[in-house]
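Visitor: Could you work out the structure for the sequence below:
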Amino acid sequence: MARYKAVVSYDGSSYGGWQKQLNTTSIQEVIEQALAKMHKHDVAIVASGRTDAGVHAIAQVFHFDSEMKIQEKHWIKALNSLLPKDIRIQSVKQVTEAFHARFDAIGKRYDYLISNDILNPFKENYMAKDAHKLDVAYMQECATVLIGTHDFTSFTSNKIDPRKPRVKTITRLEVLQEKDHVHMIFEGNGFLRYMVRMLSQTLIEAGKHRITKADIKKMLEAKDKHACRYKAVPQGLYLVRVDYADDEEQN
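Guide: From the prediction side, this is the model:
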């Protein structure tokens, strides 16, 4: 039995999120079904973390165990032949049996995209849309409040397990004006559920001058799950990279 680390890209538009659940199709479920077809028995996969319905991934990481003797390049071809076109395996490599996709992750990058081209149907599933012209410079100024190590209780789901640590470190938070959209980049040692979406919408509201830098600082310092009422739509969110200590290159 060998353990494998896989990197997968997916368009989350048609799925109820990463995690298996009742009454909707998940990305995890579809990948496990493909592995089951190959193995003739159930094969469980463990991801670096879950993504919500409508959220996309450029490089989600998961691991699985297999008794099959297949070269790494052939794993990619075999799995992609069984998966729908909106889920694509990018790499598969054998790792030690101690590797854990979730617990060994030391950092992640998420990107959030928002456009004011609200009439463009081709962006409907891949960017947030807002008719307002955002003040990107002010959004970047407000972002400085959030960089560093903080208790992010105010920017997470109210259903989060109270035993789960709320202190996270954001090492990079950039707000960039691209040609046809605003691009936010979040890098850190980990993110709570809904954290990136809530931070994104908070910065968007600041970009509309509906809230101030001081308001954001007050929300953060409140450490209260009711302090922030903002949460951006999932379509604009991408899991870009998951980092591991022994990576020769970042995924």
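
Visitor: can we go C-alpha only for contacts and neighbour counts from here?
Guide: Noted.

Visitor: Give me the distance between Arg193 and Lys69.
Guide: Distance of Arg193 to Lys69, given as Cα to Cα, to the nearest Å: 37 Å.

Visitor: what do you get for Ile147?
Guide: For Ile147, the distance to Lys69 - Cα to Cα - is 45 Å.

Visitor: More neighbours: which of these two?
Guide: Neighbour count, other Cα atoms under 10 Å: between Ile147 and Lys69, Ile147 has more, with 18 against 9.

Visitor: The more buried one: what's it in contact with?
Guide: By Cα atoms under 8 Å, 6 or more residues apart in numbering, the contact list for Ile147 reads 169-173.

Visitor: which of these count as buried?
Guide: 169-170, 173 (16 or more other Cα atoms under 10 Å).

Visitor: Including secondary structure and distance to His100, could those residues go into TSV?
Guide: Formatted as TSV, the entries for these read as follows, by DSSP: H, G, I helix; E, B strand; the rest coil; distance: Cα to Cα, whole Å:
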residue	secondary structure	distance to His100
Thr169	strand	21
Ile170	strand	22
Leu173	strand	27
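
Visitor: how about Thr169, what does it touch?
Guide: By Cα under 8 Å, 6+ apart, the residues touching Thr169 are 147-150, 188-190.

Visitor: my bad, should have said Met198
Guide: Taking Cα under 8 Å, 6+ apart, we find Met198 in contact with 155-156, 228-232.

Visitor: Generate a ChimeraX selection restricted to the buried subset of those.
Guide: Remark: buried members of the contacts of Met198, expressed as a ChimeraX selection using 16+ other Cα under 10 Å:
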select :155,156,228,230,231,232
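
Visitor: One more, please, to line up against the first structure:
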Amino acid sequence: MVGIFIINILNAFIEKLHMNVVCIIAYDGSKFCGFSKQKKDSIKIRYLETKIQDDTSMGLPYTTKLKMFSQENELLSVADFFESALKRIGINTHIIASGRTDKGVHATYQVINFHTDLTLQQMPLEKMKNLLNQKLSPSVLVRKIFLESNSFHARFSAKVRTYRYIFTQEDILPFFNPYIAKVQYGNPILIQQALDSFLGIHDFSLFKKNGSETKNFVREIYKATLLEKKLYNIPCCIIHISANGFLRSQVRMMIQACLYVSLAKISLADLQCQIDNNMLLTDKSCVRELAPQGGLYLCRVVY
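Guide: Got it, this is the predicted structure:
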């Protein structure tokens, strides 16, 4: 009992020395190569920082020049861009996210956390939020910032993740293209019936992109709904899918399968066979295509 008491005191003391900072962020996925850090990103960041420091022709803010130079070369990941902003305000650390979004996929409610040796006296949270938003604007926004215990982990502590997919088959203005997917679809009732097929616990081995790191492909879908609504006077459909987790590109593959059902390219029975893993990847009715990424948003994470 004495040993446990001492350990608890030590843990409490350690927590006072380290802040586990949690941020709820939003970002424009069209400006990044995805959320996760790429192998080349750290080299790319150092190259861009050096090039920017050497460039004296423009009296522009650092972040503006970073975005300009990254557009000239390759897009950065959200993670590297955020960590670069942290570094610029004196916090050299790595971030942990609730999930990874693909290139072009947006987030209105992504949760990240990171550890820092700074204290609240040295860096009040509101000051940290304001400084970060100055560095991250306009592609990323820190919506909320707060502290959690050291045991909190943005990915492993998450219980439910929800994605929103916005799509239309109308002609839309060019500047809506990265944010509303233009796709062909049939009867929305058939889309909802297809979505209902995913509810429950399934092995989604046939609904993942190659390269998924996880070895466990079982996920539980809690909710999958379709809503028809006008956005900016554009007739749209909005899908929400909630689950305990998703595999790489799983959401976009599920949605594409639902669109194919509505277009009679596959039947509900075909879809059920794919969900039940009763077909091969080479079968003609096995959907491997992905719905366009532009209309997809990570919109909610529950802990």
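
Visitor: Report the TM-score for the pair.
Guide: Once the chains are laid over each other, their TM-score by TM-score structural alignment, normalised by the length of the first structure reads 0.91; 241 aligned residues with a Cα RMSD of 1.6 Å.

Visitor: re the thing from before, could I have the buried ones of the contacts of Thr169 of the first structure as PyMOL selection syntax?
Guide: PyMOL command restricting the contacts of Thr169 of the first structure to the buried ones, with burial defined by 16+ other Cα under 10 Å:
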select buried, resi 147+150+188+189+190
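
Visitor: Which ones among the contacts of Thr169 of the first structure map onto strands?
Guide: Among the contacts of Thr169 of the first structure, the ones falling in strands (DSSP state E) are 148-150, 188.

Visitor: so where is stretch 48-59 of the first structure in the second structure?
Guide: Counting by TM-score structural alignment, stretch 48-59 of the first structure falls onto residues 98-109 of the second structure.

Visitor: what does Pro124 of the second structure align to in the first structure?
Guide: Under the alignment (TM-score structural alignment), Pro124 of the second structure maps onto Gln71 of the first structure.

Visitor: Roughly how far does that match sit from Ser91 of the first structure?
Guide: The gap separating Gln71 of the first structure from Ser91 of the first structure is 11 Å, by Cα to Cα.

Visitor: So which of the two has more stuff around it?
Guide: For Gln71 of the first structure versus Ser91, neighbours defined as other Cα under 10 Å are more numerous around Ser91 (20 against 11).

Visitor: Tell me which residue of the second structure matches up with the more buried one.
Guide: Checking TM-score structural alignment: Ser91 of the first structure goes with Lys144.

Visitor: Disregarding residues adjacent in the polypeptide, which is nearest to its match?
Guide: Counting by Cα to Cα, 6 or more residues apart in numbering, Lys144 of the second structure lies nearest to Ile24, which is 5.1 Å off, once chain neighbours are set aside.

Visitor: The one you found belongs to a strand?
Guide: Yes: counting by DSSP: H, G, I helix; E, B strand; the rest coil, Ile24 of the second structure is part of a strand.

Visitor: Quick check: it touching Phe114?
Guide: No: using Cα atoms under 8 Å, Ile24 of the second structure is not in contact with Phe114, being 11.9 Å away.

Visitor: measure the counterpart of Phe246 of the second structure in the first structure to Glu97 of the first structure for me?
Guide: Using TM-score structural alignment, the equivalent of Phe246 of the second structure in the first structure is Phe191. Between Phe191 of the first structure and Glu97 of the first structure the distance is 26 Å, computed by Cα to Cα.

Visitor: More neighbours: which of those two?
Guide: Phe191 (23 against 13).

Visitor: Could you verify my assumption that the more buried one touches Val167?
Guide: No: in this structure Phe191 of the first structure lies outside contact range of Val167 using Cα under 8 Å: 9.2 Å.

Visitor: what about the match of stretch 48-59 of the first structure, distance to the chain center?
Guide: Relative to its chain's centre, stretch 98-109 of the second structure lies at 2 Å (Cα atoms, centre = their mean, to the nearest Å).

Visitor: Please enumerate residues in contact with that stretch?
Guide: Under Cα under 8 Å, 6+ apart, the answer for stretch 98-109 of the second structure is 24-36, 110-112, 154-156, 158, 178, 249, 293-301.

Visitor: Quick check: end-to-end length of that stretch?
Guide: 10 Å.

Visitor: one step back: can I get the contacts of Thr169 of the first structure in JSON lines including distance to Leu199 of the first structure?
Guide: Shown next, in JSON lines, are the contacts of Thr169 of the first structure (distance: Cα to Cα, whole Å):
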{"residue": "Ile147", "distance to Leu199 of the first structure": "11"}
{"residue": "Gly148", "distance to Leu199 of the first structure": "14"}
{"residue": "Thr149", "distance to Leu199 of the first structure": "15"}
{"residue": "His150", "distance to Leu199 of the first structure": "13"}
{"residue": "Gly188", "distance to Leu199 of the first structure": "13"}
{"residue": "Asn189", "distance to Leu199 of the first structure": "16"}
{"residue": "Gly190", "distance to Leu199 of the first structure": "14"}
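
Visitor: any idea how far the equivalent of Gly148 of the first structure over in the second structure is from Ile266 of the second structure?
Guide: Applying TM-score structural alignment, one finds that Gly148 of the first structure aligns to Gly200 in the second structure. Counting by Cα to Cα, the gap from Gly200 of the second structure to Ile266 of the second structure is 21 Å.

Visitor: can you check Asp28 of the second structure too?
Guide: With distances taken as Cα to Cα, Asp28 of the second structure is found 33 Å from Ile266 of the second structure.

Visitor: Could you do Leu131 of the second structure as well?
Guide: 51 Å.

Visitor: Repeat that for Asn113 of the second structure.
Guide: Separation of Asn113 of the second structure from Ile266 of the second structure (Cα to Cα): 42 Å.

Visitor: okay, the two: which has more neighbours?
Guide: For the pair Asn113 of the second structure and Ile266, the greater number of neighbours falls to Asn113 (23 against 18), based on other Cα under 10 Å.

Visitor: Secondary structure element for that one, which one?
Guide: Using DSSP states H and E, Asn113 of the second structure sits within strand 106-116.

Visitor: hey, where'd the strands end up in the second structure?
Guide: Counting by DSSP E, the second structure has these strands, from start to end: 19-27, 96-97, 106-116, 140-148, 160-168, 181-182, 200-203, 218-231, 234-243, 296-302.

Visitor: Pull the number of nearby residues for the closest residue in space to Lys225 of the first structure that isn't next to it in sequence.
Guide: Nearest residue to Lys225 of the first structure, sequence neighbours excluded (Cα to Cα, 6+ apart): Ser154, at 4.4 Å. Residues lying near Ser154 of the first structure (other Cα under 10 Å) number 23.
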